[in-house]
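Peer 1: sequence first, then the predicted structure, then my questions.
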Amino acid sequence: MSVPERTARPGVAGLGLAGLVGVGLIAVVGLVVGTGATPEPPPAGLPDPGVFVAWALPIGRFLSHLLATVTVGFLLVAVVLLPSGDRLEGLAVQAVRIASRAAWGWFAAVALFYWANVADLYARPLSDVGLGQLVDFASVFATGRGLLVQAIAALVVALWSHWTFSVRQLAICVPVAVVGVAAVGLTGHSASAGSHMLATTSLVLHLVGVVVWVGGLIALAWVALRRSRRLDDAVARYSTLAAWCFAIVAISGIISAGVNLGSFGGIDSTYGALVIVKALALVGLGAFGVAQRRRLRLQSAGFTRFAVSEAVLMTLTMAVAVVLGRTATPVGEDVLTSPAELLLGRELPPEPTVGRVLVGFYPDGIGLAVVALGTALYITGLVMMRRRHDRWPVGRTISWFFGLAIVGWATFGGLGAYSSVTFSLHMVSHMMLSMIAPIFLVLGAPMTLALRTLPGPRRPGEHSPRSLLRDALHSPVSKFYTNPIVAAVIFLGTLYAVYYSGLFESMMRTHSGHAFMELHFLISGFLFYYVIIGIDPSPKRLSPLARFGVLMLSVPFHAFFSVALMSSSVIIAESYYQALDRPYATDLAQDQYLGGGIAWAMGEVPLLLVIGAIFIQWFRSDAREATRSDRAADRDEDAALAKYNAYLARLEDDSPAPR
């Protein structure tokens, strides 16, 4: 006999969260004192923000991390882990209410942390911080912009989750909250050491992985305390998610620690000691989780005690991470000295040669993340298809991985190493990311593979990950962006918007801007070719002739952009390339002319590839239609043909006799 799901005891979540906050705050204070980072008064005569500001920084950061984790976790439980129909029901409703309250607390904690950062920057108490200084912190400093984005995300989630219980609408809150978490990952230790792109991307992935992993477990512990009869279903789905998160956290943590430590000698520092403590805690959590979930599957008991214990241990680990983020790294800020090194985040590479461009390597975090996650997810889908003895076309698999190989070469390969150094090689990278790689990625049919392998409903009428993806592909937003005109405007219009304004130089001067530009090129190209040659589900399928027409209409706009680039007398991002002071390709005008010529010449390559793909799809569509017609004729013994022949016979009988 199943245990009925409890709906009383509303204070359980509040008491549990208060306990986690208390444990975490004690750990933060203890670690700050233990590492000798307690606030000390400045020398006489220097301004002092005060002890309150000094303690508000680590405490505010910890509270924002913990409350963001709780928000994401309870949203995940409500939308993904607990079975629900179109609208939430039972514990899922209460979970969303808790997520909304946690989001308000998250917003308040971020506001406190933002305020304390401004006070610390200007060395004055909180009461003396003015509105102008608060605004300047976001407009001038990357940390301020990241915190502002996080505060906005927390506010949106708090309001949105308060007013709706629709599964489809709440599913949007989860990525919004994740974006808020990721925003602060664009700042931190990655701004004071080499390999900026790698350190920044690994930190973002680390934060997101921790928040999803820890948040899901905290929310599941709450479900277990409520003795929900749907706990087993939720735990089974969470286990897969936790395994992915653990892998992401472990790999990104190793990369981030390696960048910030610089060498094994950095282990002797306070930062190195905290890294070791955090690493041991994460390894212990992983082993503990695997052992307990195995025990749960065998005995179907003991999850509540395990979940609460692991949630406390994860909270302590989060406290270590907060103090770690405020501890000086062994890699000092004087690693990067020249203007070129400060702009690139690394030493200026030697003069490009064919060999260096073809087989070089540059640790670009965005490219590595896209290729690694794309490879892991696609292989997982293939393995699941194989286990079910389902067939998947080999051509799609080859196309997908060939597209990822092009992405890798254009970002962390030899081409990527020079894409931020010379405009001509940047244009090659741009063409690869926006016009070549997306063709093969689209033909790999990743959405179809996801729809065939994502978890389906566990009971009739449930909104599962598969149904959520299907709804997203046919949503009004998808209909808007997959409109051929909209997709073409995004794909081609941004060429002019980026390069014929100051936007290109601004993005090249910041590592987050460069990362955003790479992602935008790849996504805009994927969207355009998704409409033109996509074989995945789409709100509206264009005929082969219409696809060919959209392609032909877009060709002149790209050609005009290339010609205008070649004939322009204005050097794009001139001050940026002058600051690099590279000893090769010193003629900026000639390098830009070469880049325009490359864009013009390479525009023919995707044209031929897409025409070939459209022709093949057209041929296969006609073949399938002919096969369907033959089968229909076999079923009804050519009824349609007999009807048509009878019609011709009537016409002949009704026609006047010749004179």
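Peer 2: On my side now, so go ahead. Numbering: from 1, shown residues only.

Peer 1: every contact and neighbour count from this point should use C-alpha atoms.
Peer 2: Fine.

Peer 1: all helices for the stretch 351-500 of the chain, in order.
Peer 2: 354-359, 365-387, 394-411, 414-418, 423-431, 437-443, 446-453, 465-473, 476-481, 484-488, 494-499 (DSSP state H, counting those that start in this stretch).

Peer 1: figure out which of those is closest to Asn260.
Peer 2: helix 365-387 (14.6 Å; C-alpha to C-alpha).

Peer 1: could you tell me the angle between that closest one and helix 446-453?
Peer 2: Put simply, helix 365-387 runs at 40 degrees to helix 446-453, going by axes from the mean of the first three to the mean of the last three C-alpha atoms, to 10 degrees.

Peer 1: contact partners of helix 365-387?
Peer 2: If you take C-alpha atoms under 8 Å, 6 or more residues apart in numbering as the criterion, helix 365-387 is touched by 197-202, 391-392, 401, 404-405, 407-408, 411-412, 446, 449-450, 452-453, 515, 518-519.

Peer 1: what separation do you get for Arg466 and Ala472?
Peer 2: 10 Å (C-alpha to C-alpha, to the nearest Å).

Peer 1: now the helices of the stretch 351-500 of the chain in TSV, with mean neighbour count?
Peer 2: Shown next, in TSV, are those (neighbours: other C-alpha atoms under 10 Å):
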stretch	mean neighbour count
helix 354-359	14
helix 365-387	17
helix 394-411	20
helix 414-418	26
helix 423-431	22
helix 437-443	26
helix 446-453	18
helix 465-473	17
helix 476-481	14
helix 484-488	20
helix 494-499	14
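
Peer 1: below is structure B, check it against A:
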Amino acid sequence: MKRVQRVAGPVALVVFALLAIIAALAYGGAASAPALLDPGPVVRWGLPVANLFVNLSAAGMIGALVMACFALGSGKAEYERALDVAAASAAIMTVSSAVTGILTYLDVTGSPIGFDQAFSDGIGQFATQIAIGQVWLAITLIAAVTTVLSFAVRNQTALVFVTAIALCSLVPMALSGHAAGTAGHDQAITSLGLHLAFAAIWVGGLLTLVLIRKALGKDRLVPVLERFSTLAIICFVVVAFSGIINADLRIGTLNNLLTAYGVLVLVKVLALVVLGLFGMVQRRYLIERLKRHASRGPFWWMVAAELAFMGIASGVAAALARTATPVAQTAVSQPTPAEVLTGEPLPAPLTLARYIFGVNVDPLWLIGCCFALFFYFAAVWRLHRRGDKWPVGRTIAWVAGILSLLWVTNGGINVYEKYLFSSHMLAHMLLTMAIPLMLVPGAPVTLALRAIHKRTDGSRGLREWILLAVHSRFSRFITHPIVTAVLFAGSLWVFYYSPLFRWATTDHIGHEWMITHFLITGYLFVLSLIGIDPVPYRLPYPLRLVLLLATMAFHAFFGLSILTADGLFLADWFGAMGRTWGATPMADQQLAGGIAWSIGEIPTLVLAIAVAVQWSRSDDKETKRRDRQADRSGDAELAAYNAMLQRMASGGSAGDATVGGGVDAAEAVSSAAARGDRDGTARDSRAAKEPQR
């Protein structure tokens, strides 16, 4: 490859990003001098540019780590080079985020930069006591930690945790990207977090491909590129979806598209569309040419052009963060109690129709449920194409479970969950008891292991990571029936009688954690009882029923404790909403206790029936297995047993029971006695059918 081709991609990314941000700042007026507290042109122009470098370096860091985890072979030169890219990007992010923090301090205070003690004290106070300063301090520290870990960690399993730490650097950005107390705060931070994360994987993954190209031999480029292409499609969908939600919250109406902010959004959308076309051409045309060992030159020039448009989108995005939005991002001047607490006005009075058909979108679970359905169908279709079968009942169960999860997280329950304890409890019970009853029979792990192709090049795809997780020590511990029961029932008490309940109710991150936690604990408990997917250990069927009944009794006792409580849970939240409709907070809490106490009966009955049915089927399978063994051996055990009885009747003893043919009659007695009348009935039935055969 010519030297100009080697540098064209990274240079195009940076240059076009700088050109785009300068043009967007000038057009949108974000760099214009304010009427008061003008920090100067260096800060006005330098702050968004520094923020741009934070975004680009975060993309390089996260994209390289994701590629190392899912696309590159451990121990190969490509893998080592990718980790070097991650470390270098994290180091750049550390410096750029520190600079951004300092420029943000100058922008907020309007004070000039200095080198005296007063300036140092001001910076220290800003970084440790002011929210926006704490954001940039956290980002800087996370980037610094990731820099060190990217140099030190080479184990692919441990690298997953390094990648998780790197992704955590985006959380403060998402939390500070929308004013608290303004409408759509929860949707905004979720959609912004998704946008930042998947844009970083997309941009950083492509940049990593360019930077490690010398380590990719002729036989390695195509498989790595195909894996990145799959990631890129997912990223494109999520970035487009989250961008639409964010734009809607900030633009509001179609007429606002004609404002400076709206025009910049349209420019970003246009760049995204072009990138989608690049991806289509790359997947349908260029990869096929590379498979035929065509020249790589056109491919790398295409990548450089793609990175140029990524730079345009990144530059415009950084400018949009500083541009005034058509919809004001300030808190309501005279908020109601509900708006003070939740940032949203009270919903309309609760009715059955609103509960069933109401909508309150949670972008994370909406896109997650859509992907869960799509990839499940895609896996079933792959099995079908190669001639394998997948039970229709499992597919129906999975679809029902995902649609139920979609309704709980995006429907009427989510509309009223913040305001009514009973709605919150209903969501909790469905997440932990009802939805897992549908998801577990879908056997997603078994389907994935059958449908996903095995890799043999030292890299780890989804199949390899699933196998590693299933056979890990942590999996053996967390899926043990006793542990799942303790987590299922014990976490109820820990959650509602600790500060976790307040965190999950008042903080959006806590709310997302709550959904994830109760869904997982319920899934593991059901999996240990009736699961199809592989687990290291399962209890015998009688003990499963005992464990189920004991756990449900504990669960019912928890519901009674809430039903009979004298005080109000989170009185300064549920009791301070200012509702003029519905039950009083105390009556609503008693309703929540009744839900927790009674709703477990139906899932418990279903689980008990399912365990009993599996128990019966297990006995039938064992009977058929023994029958097949009897057919193969000519009923040798029964013949030995009958011979022993004849000798005992004629005055012999069981001790003489070794007969010709090498059959141990003592063992035959034990085996035949264990089988008893059940095997005799099965043999009679078989004998009755013998003349027909």
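Peer 2: Arrived safely, thanks for sending. Computed from a prediction, not measured in an experiment: that's the story for all the values here.

Peer 1: can you pull the TM-score for these?
Peer 2: After superposition, the two chains reach a TM-score (TM-score structural alignment, normalised by the length of structure 1) of 0.87; 637 aligned residues with a C-alpha RMSD of 3.2 Å.

Peer 1: thinking again about what came up before, quick one: which of the helices of the stretch 351-500 of structure 1 is nearest Phe246 of structure 1?
Peer 2: Per C-alpha to C-alpha, nearest to Phe246 of structure 1 of the helices of the stretch 351-500 of structure 1: helix 365-387, 13.7 Å.

Peer 1: relative orientation of the closest one and helix 394-411 in degrees?
Peer 2: Going by the same axes, to 10 degrees, helix 365-387 of structure 1 makes 170 degrees with helix 394-411.

Peer 1: helix 365-387 of structure 1 vs structure 2, average distance?
Peer 2: Average distance between helix 365-387 of structure 1 and its aligned residues in structure 2, after superposition and using mean C-alpha distance after the TM-score superposition for structure 1, equals 2.4 Å.

Peer 1: now do the same for Leu316 of structure 1: its match in structure 2.
Peer 2: In structure 2, Leu316 of structure 1 lines up with Ile312, judged by TM-score structural alignment.

Peer 1: ok, now how distant is its match from Thr323 of structure 2?
Peer 2: 16 Å.

Peer 1: over to Glu637 of structure 2?
Peer 2: 86 Å.

Peer 1: could you do Pro536 of structure 2 as well?
Peer 2: 55 Å.

Peer 1: who are the contact partners of the corresponding residue of structure 1 for Ala174 of structure 2?
Peer 2: In structure 1, Ala174 of structure 2 lines up with Gly185, judged by TM-score structural alignment. Going by C-alpha under 8 Å, 6+ apart, Gly185 of structure 1 touches Gly146, Thr200, Thr201, Leu203, Val204, Leu207.

Peer 1: between Pro536 and Thr323 of structure 2, which has more neighbouring residues?
Peer 2: Thr323 (19 against 14; other C-alpha atoms under 10 Å).

Peer 1: how close does the residue lying closest to the more buried one once chain neighbours are set aside get to Thr259 of structure 2?
Peer 2: By the measure of C-alpha to C-alpha, 6 or more residues apart in numbering, the closest residue to Thr323 of structure 2 outside its immediate chain neighbours is Ala30, 4.9 Å from it. With distances taken as C-alpha to C-alpha, Ala30 of structure 2 is found 13 Å from Thr259 of structure 2.

Peer 1: run a quick neighbour tally on the counterpart of the residue nearest to Thr323 of structure 2 in structure 1.
Peer 2: Using TM-score structural alignment, the equivalent of Ala30 of structure 2 in structure 1 is Ala37. Using other C-alpha under 10 Å, the number of residues around Ala37 of structure 1 comes to 14.

Peer 1: go on, Val606 of structure 2?
Peer 2: So Val606 of structure 2, with other C-alpha under 10 Å, has 13 neighbours.

Peer 1: in a helix, that's where it is, yeah?
Peer 2: Yes. Under DSSP: H, G, I helix; E, B strand; the rest coil, Val606 of structure 2 falls within a helix.

Peer 1: that one -> structure 1?
Peer 2: So, by TM-score structural alignment, Val606 of structure 2 is matched to Leu609.

Peer 1: which residues touch its match?
Peer 2: With C-alpha under 8 Å, 6+ apart, Leu609 of structure 1 has these contacts: Ile439.

Peer 1: please apply the same query to the one 4 residues further on.
Peer 2: By C-alpha under 8 Å, 6+ apart, the residues touching Ala613 of structure 1 are Ile533.
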